[in-house]
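Colleague: my questions are about this predicted structure, shown below with the sequence.
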Amino acid sequence: MCPTSVDPRAIRTRYRLRGALLDLLRTRSWDEVTVSEVVAHARCSRSTFYLHYEDLDALLADAFLGAAEVVPATGEGHCLGFVPGLFDHLAQHRVLAEPYLLLGRGGPMVAAFRQQIDTHIRGRLEVTAPNLTEPHREELAAALGGAVWAALMWWLEHGRDVPPADAAATLLALLSPGLGRLTHD
């Protein structure tokens, strides 16, 4: 269930619940967080929580929607055109990205975010490389998605001194020549 109410009170309550969950996930793993802790941290009741969300998974999905939407929202041309925007977005939210993505405290949303990267690349390849067969497109999307993910994880863990634009540019410089050969043959 994804909340849709435009009532300002409902919106504020959802912000508080999302913020509470994200605060808790900074120091704990997904499996350790409970609804009771979230509502206590958000200073609301359990019934309020269940008025807005079916369960913790629904809250987590709602909390990650904004971050995950950066993938398809940028880079409409090249299949990796979203990469600079993704690095920039994670740089702006590094304090959240490190525990959720690097330490895996984002629970099931980490895999969903990773899958969204592959799905976006595959969709862009359908448009930019129509000559690829479906199996080759799937394979290429998985390989490129894996490279993007590995570069992001390295950058979050070790690349504090590397500006996000430089990290993205390096990744694109490494991947683009081979990608060009594969998609234009």
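Modeller: Thanks, I have the structure now. Numbers count the residues shown, from 1 in each chain.

Colleague: switch to C-alpha atoms for all contacts and neighbour counts from now on
Modeller: Fine.

Colleague: list the buried residues of stretch 152-172.
Modeller: Using 16 or more other CA atoms under 10 Å as the test for burial, stretch 152-172 gives Leu152, Met153, Trp155, Leu156, Pro164, Ala165, Ala167, Ala168, Leu171, Leu172.

Colleague: longest helix in the protein, by number of residues?
Modeller: Of all segments of type helix in the chain, defined using DSSP state H, the longest is helix 134-158.

Colleague: name the residues of it that are buried.
Modeller: When neighbours are counted by 16+ other CA under 10 Å, the buried residues of helix 134-158 are found to be 137-138, 140-142, 144-146, 148-149, 151-153, 155-156.

Colleague: let me know the closest of the residues you listed to Val95.
Modeller: Lowest distance from Val95 to these (CA to CA) belongs to Leu156, with 10.0 Å.

Colleague: now that closest one: how far from Leu172?
Modeller: When CA to CA, to the nearest Å is the yardstick, Leu156 and Leu172 sit 17 Å from each other.

Colleague: swap in Ala150?
Modeller: The value you get for Ala150 to Leu172, if CA to CA is used, is 13 Å.

Colleague: try Gly146
Modeller: Applying CA to CA, the value for Gly146 to Leu172 is 13 Å.

Colleague: Leu96 too?
Modeller: In this structure, Leu96 lies at 25 Å from Leu172, with CA to CA as the measure.

Colleague: swap in Gly145?
Modeller: Applying CA to CA, one obtains 12 Å for the distance of Gly145 from Leu172.

Colleague: put this next to the first one:
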Amino acid sequence: MDASVLLWKQWHKQVKDLFGPMHGPQKKTLAFFVIGIVLSGTAVLQRMAERLSEHGISTANMPSIERRLARFIANDRIEVHETWKQFVAHILPFWSEKKLRFVLDMTPFNDDATIVYVGLLVHSRLLPVAWSTMPAKTKWQEGQWSIVERLLDVIIPHLGKAECTLIRAI
């Protein structure tokens, strides 16, 4: 059995267990989507579909897989922020007794938006744990530190007695 198929089966089970209230097919497609990103190293739907097909995760043809992924993204019934809160509540307690470094970053996205996010520094990788999307060319309705406070309010309840440092990226 391909290691990717084994990974898929384990990940699918974890997603089913983790996101209880989410509808069953949505959980399966969320797991499918994430494993597609992991296998392809990108969030480009066509490349994800190629890798999912190559590794035998799905027997469907690539255009069908790509359409399935696109429908998932377009699904208004997926509550992104609630789903993310469940995920963070499940993942962050692992670090609750450790010394942590968080990085605050503002990344422009095209000319339309700026993504303000707080990420957990793990070795040399930054794992985003909270974010907010702000307009790029108009004045923000909310001040930067108010946004940061709101983002930290999502994270802090799950950190227990962790010693945390927040670093602002330049």
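Modeller: That came through, no problem. All values derive from a computational prediction rather than experimental measurement.

Colleague: what does the superposition give as a TM-score?
Modeller: Put the two chains on top of each other and the TM-score (TM-score structural alignment, normalised by the length of the second structure) is 0.35; 103 aligned residues with a CA RMSD of 5.1 Å.

Colleague: and the helix or strand hosting Arg12 of the first structure, what does it pack against?
Modeller: Using DSSP states H and E, Arg12 of the first structure falls within helix 8-25. Of the remaining helices and strands, those touching helix 8-25 of the first structure by 3 or more CA pairs under 8 Å, 6 or more residues apart in numbering; DSSP states H and E are helix 35-42, helix 46-52, helix 56-68.

Colleague: okay if I get those helices as CSV plus distance to Arg12 of the first structure and mean neighbour count?
Modeller: Written out in CSV, the entries for these read as follows (distance: least, CA to CA, whole Å; neighbours: other CA atoms under 10 Å):
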stretch, distance to Arg12 of the first structure, mean neighbour count
helix 35-42, 11, 17
helix 46-52, 11, 15
helix 56-68, 13, 17
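
Colleague: next, format those as JSON lines and append distance to Phe113 of the first structure.
Modeller: Output for these, formatted as JSON lines (distance: least, CA to CA, whole Å):
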{"stretch": "helix 35-42", "distance to Phe113 of the first structure": "22"}
{"stretch": "helix 46-52", "distance to Phe113 of the first structure": "23"}
{"stretch": "helix 56-68", "distance to Phe113 of the first structure": "6"}
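
Colleague: which among those helices is found nearest to Arg18 of the first structure?
Modeller: Here helix 56-68 is closest among those (CA to CA), at 5.3 Å.

Colleague: tell me the first helix or strand C-terminal of the closest one.
Modeller: Counting by DSSP H and E, the element that comes right after helix 56-68 of the first structure along the chain is helix 70-73.

Colleague: that following helix: how far from the chain's middle?
Modeller: Between the centre of helix 70-73 of the first structure and the centre of its host chain there is 9 Å, according to CA atoms, centre = their mean, to the nearest Å.

Colleague: list the buried residues for it?
Modeller: Going by neighbour count (16+ other CA under 10 Å), the buried part of helix 70-73 of the first structure is Val70, Val71, Pro72.

Colleague: now for that helix, which elements pack on it?
Modeller: For helix 70-73 of the first structure, the packing partners by 3+ CA pairs under 8 Å, 6+ apart come out as helix 83-92, helix 108-128.

Colleague: got the angle between the longest helix of the first structure and helix 108-128?
Modeller: Helix 134-158 of the first structure and helix 108-128 meet at an angle of 130 degrees, taking axes from the mean of the first three to the mean of the last three CA atoms, to 10 degrees as the criterion.

Colleague: which strands or helices does helix 134-158 of the first structure pack on?
Modeller: Under the contact criterion of 3+ CA pairs under 8 Å, 6+ apart, the helices and strands touching helix 134-158 of the first structure comprise helix 108-128, helix 164-183.

Colleague: the same query, at a cut-off of 7 Å, please.
Modeller: In terms of contact count using 3 or more CA pairs under 7 Å, 6 or more residues apart in numbering; DSSP states H and E, helix 134-158 of the first structure is assigned the packing partners helix 108-128.

Colleague: tell me which residues of the helix it packs on come out buried.
Modeller: Residues of helix 108-128 of the first structure classed as buried by neighbour count (16+ other CA under 10 Å): 109-110, 113-114, 116-125, 128.

Colleague: pick the one among those closest to Gly85 of the first structure.
Modeller: Distances from the buried residues of helix 108-128 of the first structure to Gly85 of the first structure were compared by CA to CA; the smallest belongs to Ile117, at 12.5 Å.

Colleague: thanks again, I'm all set now.
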